[in-house]
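[1] based on what follows, work out the 3D shape:
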Amino acid sequence: MPAPKSLLGRAFALLAVFTAERPSATLSELSRHSGLPLSTTHRLVRELVAWRALARDEEGRFTIGLRLWELGALSPGALGLRERALPYLEDLFEVIRHNVQLAIRDDLEVVYVERISAKDAVNVLTRMGSRMPLHATGVGLVLLAHAPHDVQERALASPLKRFTEHTITTPQALRTALAAVRRDGYAISDRQLEPITHSVAAPVRGPNGEVVAAVSVVVPVETRTDTVLPAVRACGRAISRSLGWRTP
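    Below is the predicted model:
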């Protein structure tokens, strides 16, 4: 097929290069498979990376970016982590009957890729596809506690936005909270986003044991967190096993 002439058509031609069989590509491969000149490919790829539609890995190859994941998570046909996790999230919801959430990290933010909520559940600020800072959420604390060291240091050096009087707002308090998450294997965010809720979160691990996501429940502040914690941790382990992780 001839190379598209419109800007939108050229951008989609580049994105269409990526398939399940070819999840990453170099600049020259993108040019060759899309039929676009190398100079045009370079310019468009730079813009797509800035928009987070593409990402560049450590080897200099390009992959689909998280922004497209966010948009794809809004589609009923979204694949991958969300679909693997959904049966276990539904089981957790049947136990909790409030809010159940699945999230991943994008730099210093949490992106929610799934949320199940009862009609009369306690109100939450999040929705599927929304973003929140890492320091103020249960899933964020889990993800940050297991993030690379440079990510943790950048988070500690960044302004920590206050949402309530209980929000973690100092580097020392955040450092202490992250150490507790690594020690205990879970996080409890106590009234950090809203004064009426607790968030209890646990890690989701990939095949190599790396933390790739976090699952949480958000419950009314009067709920005892120890009554929901075992179910949350069991859900995290079940999703992890479905992704290929095996208990050491």
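
[2] switch to C-alpha atoms for all contacts and neighbour counts from now on
    OK.

[3] ends of stretch 62-73, how far apart?
    Counting by Cα to Cα, to the nearest Å, you get 21 Å between the two ends of stretch 62-73.

[4] ok, and what's touching that stretch?
    Here stretch 62-73 makes contact (Cα atoms under 8 Å, 6 or more residues apart in numbering) with 15, 18, 23-27, 49, 51-57, 78, 82, 106, 111, 113-114, 128-129.

[5] do stretch 130-149 as well
    By Cα under 8 Å, 6+ apart, stretch 130-149 touches 102-105, 108-112, 126, 151-152, 160, 163, 167-168, 174, 177-179, 181-182, 186-189, 192-193, 199-203, 210-216.

[6] here's the other one to compare against:
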Amino acid sequence: MRGTVTGIGVLDKAMAIVDAVEFQPMTASEVAQKLGVNLSTTHRLAMALVEHGLLARDGENRFHAGPRFDTNRLALAARPILAELRDQTAESAQLWIRRGDVRVCQESADATQELRVTLPVGWVLPLAEGGSAGRILSGESTQQEDDGTDPGWIESISQRTVGLASVSAPVRVGEEIVAAICLVAPLPRVTSTPGEQWGKFVAAAADELAALLSR
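    Reported below is the predicted structural model:
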């Protein structure tokens, strides 16, 4: 293991794991071998780092740098996409990310109509409160059409707040959901359902952002 940096043992061990996988994904056993640390300790710390977004784990159980390292890049990439979605629909578009048991509004493009839904960047909501973005970030599958196809979105009507409707789509990088794009509107402006009215636009925006992040 590398030399102590701060003298705070657990913190230094955790950051040594982050350093080890920053440029090359590794399994817990590979990290433990490289650092000379007990495997169970390495796995426990690595999983805690995943929960905090400092690490992520792929389908082969390899750890790599997590979404917190991409926060600024994510917000910058999403900004023009959210603005275009807002202009297409005339409703507020938001980017949400998960932080443990809560979700955080990372970027927002507010509607210009007098009656609109606005939340400032940095606003925090518990995942347990639901809403379409919260359900996406909790890992809920997107809704299926009657013909069995997946439209790529989840809708919510007065679920978290009475009088509001939303539709959200996952932003996937590889197999991981790194964010959710959400369109939210006052219920009186929903002419059918939020998904039927705007779902294709939200799903397309999420796919566009995912493609940018995957480059």
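
[7] hang on, the earlier thing: and the contacts of stretch 62-73 of structure 1, which of them are in strands?
    Members of those lying in strands (criterion: DSSP state E): S24, A25, L54, A55, R56, D106, V111, V113, E114.

[8] which residues in structure 2 form strands?
    Going by DSSP E, structure 2 shows strands at 55-57, 63-65, 92-99, 102-109, 124-126, 154-157, 164-173, 176-186.

[9] buried ones among the contacts of stretch 130-149 of structure 1?
    In the contacts of stretch 130-149 of structure 1, burial by neighbour count holds for 102-105, 108-112, 152, 160, 167-168, 174, 177-178, 181, 186-189, 192-193, 199-203, 211-216, counting by 16 or more other Cα atoms under 10 Å.

[10] please compute how far stretch 194-212 of structure 1 lies from its chain's middle.
    Here stretch 194-212 of structure 1 is found 10 Å from its chain centre; the criterion is Cα atoms, centre = their mean, to the nearest Å.

[11] follow-up on the earlier one: let me have the ones in strands among the contacts of stretch 62-73 of structure 1 in JSON lines, extended by distance to L36 of structure 1.
    Shown next, in JSON lines, are these (distance: Cα to Cα, whole Å):
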{"residue": "S24", "distance to L36 of structure 1": "17"}
{"residue": "A25", "distance to L36 of structure 1": "14"}
{"residue": "L54", "distance to L36 of structure 1": "17"}
{"residue": "A55", "distance to L36 of structure 1": "19"}
{"residue": "R56", "distance to L36 of structure 1": "19"}
{"residue": "D106", "distance to L36 of structure 1": "30"}
{"residue": "V111", "distance to L36 of structure 1": "33"}
{"residue": "V113", "distance to L36 of structure 1": "33"}
{"residue": "E114", "distance to L36 of structure 1": "36"}
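
[12] in ChimeraX, how would I select just the buried ones from the residues you listed?
    Remark: buried members of these, expressed as a ChimeraX selection using 16+ other Cα under 10 Å:
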select :24,25,54,55,56,111,113,114
